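1. Okay, sequence plus prediction incoming.
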Amino acid sequence: MDARLLTSHAMRVAEQFPAVTQEQPFGPDVEVFKVHGRIFLLVMGPPDRPLVTVKADPFDAAELRAAFADIVTGHHMNKRHWISIAPGDAVDRDLLRELVTDSYRLVVARLPARRRPVDPETFGYRP
């Protein structure tokens, strides 16, 4: 996936989720997506080499880094709980959608039950 498609697809997926806000608290070069004030997606870096950073289960994060050359430890984030996806051929649109969705679900699961916009156990699963 090229740089433009990587960033636009990740942002388009995130924008569709309930209770999402988009901000630039770290400057104009970093798009931050939050659910009820908690970050689940960052899109950052120069246009020719951006990174899409998402939250991941630590076990899954290690497996993903081992399996995909374009997935590395989270840039400027907790290295155990975050991964960054770079442009390249290893990650396709479906995998990127799944990674952004999983990140959203992980963050929603940590919210108090009354503030959860979706059920994190079932949201985003396709039969």
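-> Here it is on my side, so go on.

2. switch to C-alpha atoms for all contacts and neighbour counts from now on
-> OK.

3. Name the helix or strand for the residue nearest to the spatial centre of the chain, please.
-> Taking CA atoms, centre = their mean, the centroid of the chain lies closest to Val54, which sits 3.0 Å from it. Val54 is part of strand 51-55 when elements are defined by DSSP states H and E.

4. which residues of this protein fall in strands?
-> Counting by DSSP state E, one finds strands in the chain at the ranges 20-23, 30-35, 38-44, 51-55, 71-73, 82-85.

5. For Val107, find the nearest of those strands.
-> Of all the strands of the chain, strand 38-44 sits nearest to Val107, with 6.4 Å by CA to CA.

6. so Lys34 touches Gln24, yeah?
-> No. Shown here, Lys34 and Gln24 do not form a contact pair, counting by CA atoms under 8 Å, at 10.8 Å.

7. Who has more neighbours out of those two?
-> A count of neighbours by other CA atoms under 10 Å puts Lys34 above the other of Lys34 and Gln24, at 20 against 12.

8. List the contacts of the more buried one.
-> Neighbouring residues of Lys34 by CA atoms under 8 Å, 6 or more residues apart in numbering: 20-23, 40-41.

9. Just the buried residues out of the residues you listed, in PyMOL syntax.
-> With 16 or more other CA atoms under 10 Å as the criterion, this PyMOL line picks the buried residues out of the contacts of Lys34:
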select buried, resi 20+21+22+40+41
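
10. Would you check which pair of the contacts of Lys34 lies furthest apart?
-> Glu23 and Phe40 (12.0 Å).

11. Comparison target, given below:
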Amino acid sequence: MNGSALHKTAADCAEELPGAQLEHPFGPDWEVYKVRGKVFMLMTDVPGRPVVILKADPGEAHALREQYRHISRGYHMNKKHWITLESGEGVDEELVRELVTDSYRLVVAHLPKAERPVDPHTYGTGTRGAR
């Protein structure tokens, strides 16, 4: 998957998520996806390389960084709770969609129950593949 496909896949997935909205609070070079005002995904180019920045469970984030050389700590974000995804070997559409959905679910889980557009414990879990 090349960089433009990475951004397109991530954006397509994010736009399918209930309540997701695209904003540009940091200017035109940053696409920021939020649910109920809370960020779950950012997309930009880091010196010419398209990247997707996502929220991740700290234990899961560590395991992902160990498994994939194209996943690193969150760029300009809390390094414990965010990951940066680049295109490269092992990064396919299924992984991108899974990581975007996981990030969304983590953010939704921290919203007050009345504001949640979906149940974060069940949403999107029927299609998850084993890693």
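-> In hand now; what should we look at? Owing to the predicted nature of the structure, the values given are computational and were not obtained by experimental measurement.

12. tell me the angle of the strand holding Val54 of structure 1 relative to strand 30-35?
-> When axes from the mean of the first three to the mean of the last three CA atoms, to 10 degrees is applied, the directions of strand 51-55 of structure 1 and strand 30-35 differ by 20 degrees.

13. on average, how far is strand 51-55 of structure 1 from the matching bit in structure 2?
-> For strand 51-55 of structure 1, the mean deviation from structure 2 after alignment is 0.4 Å (mean CA distance after the TM-score superposition for structure 1).

14. In structure 1, what residue spans correspond to helices?
-> For structure 1, helices defined by DSSP state H occupy the ranges 3-15, 58-67, 93-109.

15. which strands and helices sit next to the second one?
-> In other words, helix 58-67 of structure 1. Packing partners of helix 58-67 of structure 1 (3 or more CA pairs under 8 Å, 6 or more residues apart in numbering; DSSP states H and E): strand 71-73, strand 82-85.

16. now for Asp102 of structure 1: what does it line up with in structure 2?
-> Alignment note (TM-score structural alignment): Asp102 of structure 1 maps to Asp102 of structure 2.

17. Nearest residue to its match in space, please, no chain neighbours.
-> Distance criterion CA to CA, 6 or more residues apart in numbering; nearest residue to Asp102 of structure 2, sequence neighbours excluded, is Ala56 at 7.1 Å.

18. give the contact list for the one you found.
-> 81-83, 99, 102-103, 106.

19. swap the cut-off to 10 Å and go again
-> By CA atoms under 10 Å, 6 or more residues apart in numbering, Ala56 of structure 2 lies in contact with 40, 62, 64, 74, 79-84, 99-100, 102-107.

20. Filter those residues down to just the buried residues.
-> Buried among the contacts of Ala56 of structure 2 by 16+ other CA under 10 Å: 40, 62, 64, 74, 79, 81-84, 99-100, 102-107.

21. roughly how far apart are the residue located most distally from the centre of structure 2 and Thr84 of structure 2?
-> Most distant from the centre of structure 2: Ala114, at 23.2 Å, with distances by CA atoms, centre = their mean. Computed as CA to CA, to the nearest Å, the Ala114 of structure 2 to Thr84 of structure 2 distance reads 30 Å.

22. can you put the strands of structure 1 in JSON lines and add distance to Gly124 of structure 1?
-> Formatted as JSON lines, the strands of structure 1 follow (distance: least, CA to CA, whole Å):
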{"stretch": "strand 20-23", "distance to Gly124 of structure 1": "15"}
{"stretch": "strand 30-35", "distance to Gly124 of structure 1": "15"}
{"stretch": "strand 38-44", "distance to Gly124 of structure 1": "15"}
{"stretch": "strand 51-55", "distance to Gly124 of structure 1": "15"}
{"stretch": "strand 71-73", "distance to Gly124 of structure 1": "21"}
{"stretch": "strand 82-85", "distance to Gly124 of structure 1": "19"}
